[in-house]
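> here is a sequence with its predicted model. Questions after.
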Amino acid sequence: MLAHLASPIRVACLDEVRSVIRLSGAGLVHFLQGLVTNDVLGLETPGAQPLYTCILNAQGRHLHDLFLHRTLDEVPTVLVDADRQGAADLLRLLKRYRLRQRLDIDDASEQYSVWARYGGHTPTLHDTHSTTPPPAVPGWAPDPRLQDLGLRALLPAGVDGGGKGVAAASWRDHRQWRILQGVAEGDTEIPSGEVVPLEFNIDGLHGISFTKGCYVGQELMARTHFKGVVRKRLMPFVLAPDKGGSTLDALQPEQLPQLGGSAVPAAALAATAAAAGDADVGGAAAGGAGGVQQGATVYLAPQGGKRKSVGTVRVIDGRLGLAVLRLSAVQAASAADQLLVVGEGEATAYLRPWRPNWWPNGWGREEAAGAAA
């Protein structure tokens, strides 16, 4: 059920899916500036606000997305909140790029826990926090990606991140909240070494700077950004129980109910609640309702001809999910009231994506603008 989404404030420990790596040394910020996609010069200041960013390979493909938390230590020290599945690879990568720089790099997952708070009215979350982290530990701060994602923190292991007026949630509950906002996270949801980060909206999630100096993989990012056309992007969707109703009737935010400040189609909530009894909520790669799997191809429903591939399912959780979809096809399907489908025959599932209301107005309209020019 989606009762956890209606609660005023929820808190979840994410240690099952997140790890913490500690970086320290006089040249740390310079090291990170040449490695990650965001501008990290602000991390020179002890206690600076956390940043969201990612690391690319030389070809501009996404490797890892990260949260960088600056401690209050005088010697520059950053705690990296990273995906647990890819933590060992990330640790090896950081040590390889360190070369002869005098930096300390170690796994600090046993010393710190990753926590998230979401729901309710975000500014009040600070008031409900009942623990005071030690001076050298970053405390609660707004999630640097979106306001509606709430707060994020690294707390000493064993410290309860709960507080007065909040309810406990699981990392799976938190993931459903992210899906409703249209946000992927981690090396499973954002396949390492395979995808372009712009297709996962990392540019709109404050994870990429287009004004900083050189970093690994920058050329593809800059070329794609200044060309001005991203043809595919990650979108949230709901698996409909049948093909009835409008395919993409949720694309107009003003027609949708609000959940935590973000537009969410009523169909998504109703269908997910209805599916709770027959669709187990598993890991990121677990199957969803109707047997839909991560990596499944999304098609335009055939109109008497061959099916046309328009995207790929990247996250599936019951009837909710995220898919990278060709935006021109989504718009065409919406205009023609045409269905998107996954699977075939008796295993066919009907997919209804929607456009998150935090998206910039220009996303999905770049090709049309270019043609008009």
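Received it, and whenever you're ready, just let me know what you need.

> going forward, measure contacts and count neighbours with C-alpha atoms only.
OK.

> tell me the secondary structure at residue 31.
Of the three states, residue 31 takes helix according to DSSP: H, G, I helix; E, B strand; the rest coil.

> that one and residue 25, how far apart?
10 Å (C-alpha to C-alpha, to the nearest Å).

> same question for residue 84.
Applying C-alpha to C-alpha to residue 84 and residue 25 gives a distance of 24 Å.

> higher neighbour count, the two?
Neighbour tally, residue 84 and residue 25, criterion other C-alpha atoms under 10 Å: the higher count belongs to residue 84, 20 against 17.

> what sits against that one?
Counting by C-alpha atoms under 8 Å, 6 or more residues apart in numbering, residue 84 touches 16, 17, 18, 19.

> wait, which of those is closest to residue 318?
Proximity of the contacts of residue 84 to residue 318 (C-alpha to C-alpha) peaks at residue 17, which lies at 18.5 Å.

> ends of stretch 142-152, how far apart?
Start-to-end, stretch 142-152 (C-alpha to C-alpha) is 6 Å.

> what does that stretch rub up against?
So stretch 142-152 is contacted by 50-52, 114-119, 122, 125, 140-141, 177-178, 181, 205-207, 260-262 (C-alpha under 8 Å, 6+ apart).

> what residues of that stretch count as buried?
Judged by neighbour count (16 or more other C-alpha atoms under 10 Å), stretch 142-152 contains these buried residues: 142, 143, 144, 145, 147, 148, 149, 150, 151, 152.

> ok, now stretch 13-33?
Buried residues in stretch 13-33, counted by 16+ other C-alpha under 10 Å: 13-15, 17-26, 28-29, 31-33.

> could you measure from residue 5 over to residue 124?
17 Å.

> between the two, which one's more packed in?
Neighbour tally, residue 5 and residue 124, criterion other C-alpha under 10 Å: the higher count belongs to residue 5, 21 against 10.

> the more buried one: what's it in contact with?
Going by C-alpha under 8 Å, 6+ apart, the list of residues near residue 5 reads 119, 173, 177.

> tell me which helix or strand it sits in.
helix 3-6 (DSSP states H and E).

> check it against this one:
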Amino acid sequence: MLKLSQLKDISQLPDLVLCPLDSWDLISVAGEDRITFLQGQLTCDLTNLKPGQQTLAAQCNPQGKVWSIFRVIVLKDRVLLTQPKSVTAKQLPELQKYAAFSKVEIKKETEYQIFGLAGCKSAAYIAKNADASAIHDQSRLLEGDKGVIIKQPYPSLRYLMIIKNEQAKELIEDIKDQASIYDDSLWNAMNIASGVAFIEQETSGLFIPQMLNLQALDGISFTKGCYIGQETIARAKYRGANKRALFILTGRATKAPKAGQNVQVLLNDNWKRVGTIISGCQYGDGHIEVLAVLPKDSNAGDVYQIQEIEGSALYYAPLPYEIEEE
């Protein structure tokens, strides 16, 4: 299986790439109360989502700090939450402890698997082998409840595929001679370039959702009513209490950046700590990209470094979306 370190930059992406997302978990929430239960736990509004539809969302503690960010996918008989494996041990018990008085079953999903499909030929592959309508819809439930295909944001043409075990086995057998198989370090790099953050264990419980730009990605409902952490999140919006946001930084380093490492800015010939890395990646030529929480008033001309990586140098890169003002 190929790694991101074997790819010089994203422009060299092969025409068809399959990424088994082995470093990701699927969390299943089933039972007749699953929608009302999650409505009181997550930042998104699930009440209008139909089977096959999806949204980003966060699960927060009572202080409004994010345990995890998910892509929330509604199926006919359950709701699936995608997240990095490293955070599950911390996040899952926090969700399960609120379930005692609801008719829900919360566990790691075992019937479905998760893949990323990317490259200029990915749409043609899906149209031929799965469902031609899926390449046009934001998300699409496959016939026979075999899974769901979700079109992903910039960069490149790419799809998140959540499919049942039998179909996953068939997919791997069919595509192995047609596609380049990369581990999920490539998928992580694409998420960084798209400005979409997912929380690892090292950064769980540290930031409110607006610091991770979730309001700009339709991951927060400010009208649905109460949920865990809602008071802090609403205060950040209506009182302008949030002074930090998620930024993309790009540059060079001798090692791959890691979640939880410190970002410093050069001020008056001295380095000052100003932020935290949420996720990072390194291409084969030493080029790095990170998502970092920094002050909202950070200057686009500033020079940064990662405190834990000597000689690293990073610069501001524009997000592919606008950050809404609080």
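Yep, it's here. As the structure is a prediction and not an experimental result, all values here were calculated from the model.

> where does the TM-score land?
Here the TM-score for the pair of chains, by TM-score structural alignment, normalised by the length of the second structure, is 0.79; 299 aligned residues with a C-alpha RMSD of 3.0 Å.

> about what we covered before: ok, the contacts of residue 84 of the first structure in the second structure: which stay?
Mapping those onto the second structure (both residues aligned by TM-score structural alignment, their matches' C-alpha atoms under 8 Å) leaves 17, 18, 19 still in contact.

> and residue 24 of the second structure, what's its match in the first structure?
With TM-score structural alignment as the criterion, the equivalent of residue 24 of the second structure in the first structure is residue 18.

> my bad, should have said residue 196 of the second structure
In the first structure, residue 196 of the second structure lands on residue 183 (TM-score structural alignment).

> what residues are up against the most centrally placed residue in the second structure?
Using C-alpha atoms, centre = their mean, the residue of the second structure that lies closest to the mean C-alpha position is residue 198, 3.9 Å off. Residue 198 of the second structure makes contacts with 68, 69, 70, 83, 84, 278, 279, as judged by C-alpha under 8 Å, 6+ apart.

> how far away is it from residue 290 of the second structure?
Residue 198 of the second structure is 12 Å from residue 290 of the second structure, by C-alpha to C-alpha.

> anything in contact with each of the two?
Shared contacts of residue 198 of the second structure and residue 290, defined by C-alpha under 8 Å, 6+ apart, comprise 278, 279.

> would you mind finding the longest strand in the second structure?
When the second structure is parsed with DSSP state E, its longest strand is strand 270-282.

> so residue 15 of the second structure sits right up against residue 119, yeah?
Yes: using C-alpha atoms under 8 Å, residue 15 of the second structure is in contact with residue 119, at 4.6 Å.

> tell me the mean distance between whatever helix or strand residue 175 of the first structure lives in and the second structure once they are aligned.
Assigning secondary structure by DSSP H and E places residue 175 of the first structure in helix 171-181. Compared with the second structure after fitting, helix 171-181 of the first structure deviates on average by 1.3 Å (mean C-alpha distance after the TM-score superposition for the first structure).

> wait, the match of residue 24 of the second structure touches residue 80, no?
No: using C-alpha under 8 Å, residue 18 of the first structure is not in contact with residue 80; the gap is 9.9 Å.

> closest one to residue 60 of the second structure out of the contacts of residue 198 of the second structure, please.
Taking C-alpha to C-alpha as the measure, residue 60 of the second structure lies nearest residue 68 of the contacts of residue 198 of the second structure, at 7.3 Å.

> got a markdown table for the buried residues of stretch 142-152 of the first structure, with secondary structure and distance to residue 201 of the first structure too?
Output for these, formatted as a markdown table (DSSP: H, G, I helix; E, B strand; the rest coil; distance: C-alpha to C-alpha, whole Å):
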| residue | secondary structure | distance to residue 201 of the first structure |
| --- | --- | --- |
| 142 | strand | 19 |
| 143 | coil | 15 |
| 144 | coil | 14 |
| 145 | coil | 10 |
| 147 | helix | 15 |
| 148 | helix | 16 |
| 149 | helix | 15 |
| 150 | coil | 18 |
| 151 | strand | 20 |
| 152 | strand | 20 |
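
> just put these in TSV and tack on distance to residue 101 of the first structure.
Shown next, in TSV, are those (distance: C-alpha to C-alpha, whole Å):
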residue	distance to residue 101 of the first structure
142	32
143	30
144	29
145	30
147	36
148	38
149	36
150	36
151	33
152	30
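
> and residue 273 of the first structure, how many residues sit next to it?
Residues near residue 273 of the first structure, counting by other C-alpha under 10 Å, number 15.

> again with residue 266 of the second structure
14.

> what do you get for residue 240 of the second structure?
Residue 240 of the second structure: 11 surrounding residues under other C-alpha under 10 Å.

> if I look at it, how far off is residue 288 of the second structure?
For residue 240 of the second structure, the distance to residue 288 of the second structure (C-alpha to C-alpha) stands at 32 Å.

> most remote residue from the middle of the first structure, which is it?
Distance to centre of the first structure, C-alpha atoms, centre = their mean, peaks at residue 304 (36.7 Å).

> ok, now which ones touch that one?
Under the criterion of C-alpha under 8 Å, 6+ apart, residue 304 of the first structure has no contact partners.

> from residue 155 of the first structure, how far out is it?
Computed with C-alpha to C-alpha, the distance linking residue 304 of the first structure and residue 155 of the first structure is 57 Å.

> same deal with residue 35 of the first structure?
Going from residue 35 of the first structure to residue 155 of the first structure by C-alpha to C-alpha gives 26 Å.

> between the two, which is the more surrounded one?
Per other C-alpha under 10 Å, whichever of residue 35 of the first structure and residue 155 has more neighbours is residue 155, with 23 against 20.

> residue in the second structure paired with that one?
If you follow residue 155 of the first structure across to the second structure using TM-score structural alignment, you land on residue 163.
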